[in-house]
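Asks: Kindly return the folded structure for what I paste below:
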Amino acid sequence: MSGFEPYAELDGNYSDARATACPWPVARDLLTGAEVYWLSTVRPDGRPHVTPLIGVWADGALHFATGAEERKARNLAVNPEVVLTTGNNTMGEGLDVVVEGRAERVRDDGRLSLLATAWEAKYGPEWHFDVRDGAFASGGRTALVFEVRPRTVFGFGKGALFSQTRWRFS
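Replies: Below you'll find the model as predicted:
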């Protein structure tokens, strides 16, 4: 996806008449800089599950890690379709972003090493991971790493001009 920028489409039904579509680089920068994301998955019995987590935007995808026995990992084993959200909890300003896609396991040790470096650069040395057997390893625990390449992203602009932008990816 290097260099690819999806087309930004403003939904006039949910936007101020004076609003314009949010440019993709603004949403991408928010995804890159966010400290916390909310992951929505579906339990095997169909009930929703939402949890906050940390992650890294790299190479056109959002990445997160989880223990193999955690609820989110067990949900993904049955249904890899997810929604990730981030933004701020105010109405008067900012942008909220919703990423829809499929969580795919990252197993390549070379890629995982690059992601581990990105994790530590973003969150500090307490989030240092070694890479072992296709997973992150730290303190005797193992974490599976997933990437979500966006299929559709929504941006909800707040403040003086409310807006809803949609970006579609192939």
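Asks: hey, let's count contacts and neighbours off CA atoms from now on
Replies: Will do.
Asks: host element of the residue nearest to residue 7 when sequence neighbours are not counted?
Replies: With sequence-adjacent residues excluded and distances taken as CA to CA, 6 or more residues apart in numbering, residue 7 is closest to residue 167, at 5.7 Å. Per DSSP states H and E, residue 167 falls inside strand 163-168.
Asks: cool, residue 117 as well?
Replies: Using DSSP H and E, residue 117 falls in helix 109-123.
Asks: That helix: how far from the chain's middle?
Replies: The chain centre lies 16 Å from the centre of helix 109-123; the measure is CA atoms, centre = their mean, to the nearest Å.
Asks: Identify each buried residue in that helix, please.
Replies: 109, 112-113, 115-119, 122 (16 or more other CA atoms under 10 Å).
Asks: Out of those residues, which is nearest to residue 96?
Replies: residue 122 (20.2 Å; CA to CA).
Asks: Please give the structure of this sequence too, so both can be compared:
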Amino acid sequence: MPDPIPTLDSRFSDPDTQATPWPTTRETLENAQLFWITTVRANGHPHVTPLVAVWLDDALHFCTGPAEQKAHNLTTNPHVVLTTGCNTWNTGLDVMVEGKAHRITDRPTLERLATAWATKWDGQWQFQATDTGFSHEASATALVFAVHPTRILTFTKSPYTQTTYNFD
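Replies: Take a look at the predicted model:
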């Protein structure tokens, strides 16, 4: 995929600022240790929870237990927002990835993802690929999802900018 074109939203940006370059955004997605995922419950209410994720093949990947709330939510509504960044006012970059989550069950892709998880966290997250997702820690199972972005928003602080990348 060619690099997406950043668009600065001047309504929410300081004067004389530039859009966040895609390599900066991609690096943030690749290196972030924690994301917050927002899913939609069957009753339409949001559900937010932290998780770890891996950026691979132009998508953000995460896993969850089949009995967890987010797994239930995704069966009725695949729309998600994954957010990462920092909780400071004057420094840092916050990134929000919008898209639809879809299950990954392709064994070669799952094996690549298991390797990516282990590499990103120096072996702290060990998964084995199965025909339905991941297994780990005494045969616990996890469903694996990919989110190919439809839109990414970035927010820099001091100077303040809002950048949009559309993937339609």
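Asks: Give me the TM-score for this pair.
Replies: TM-score of the superposed chains, computed with TM-score structural alignment, normalised by the length of the second structure, equals 0.97; 167 aligned residues with a CA RMSD of 0.8 Å.
Asks: okay, the helix holding residue 117 of the first structure sits on what stretch of the second structure?
Replies: Helix 109-123 of the first structure corresponds to residues 107-121 of the second structure when matched by TM-score structural alignment.
Asks: Mind giving me the packing neighbours of the longest strand anywhere in the first structure?
Replies: The strand spanning the most residues in the first structure, taking DSSP state E as the definition, is strand 141-157. Here strand 141-157 of the first structure touches strand 61-66, strand 95-106, strand 135-138, strand 163-168, going by 3 or more CA pairs under 8 Å, 6 or more residues apart in numbering; DSSP states H and E.
Asks: which secondary structure element contains the aligned residue in the second structure for residue 31 of the first structure?
Replies: Taking TM-score structural alignment for the superposition, residue 31 of the first structure sits opposite residue 29 in the second structure. Residue 29 of the second structure belongs to helix 22-31 when elements are defined using DSSP H and E.
Asks: average offset between the helix or strand following the helix holding residue 117 of the first structure and the second structure?
Replies: Per DSSP H and E, helix 109-123 of the first structure leads on to strand 130-132 as the next helix or strand towards the C-terminus. Following superposition, strand 130-132 of the first structure is found to deviate from the second structure by 1.1 Å on average (mean CA distance after the TM-score superposition for the first structure).
Asks: State the distance from the closest residue to residue 170 of the first structure other than its chain neighbours to residue 45 of the first structure.
Replies: Excluding its sequence neighbours, the residue lying closest to residue 170 of the first structure (CA to CA, 6+ apart) is residue 151, at 6.6 Å. Going from residue 151 of the first structure to residue 45 of the first structure by CA to CA, to the nearest Å gives 25 Å.
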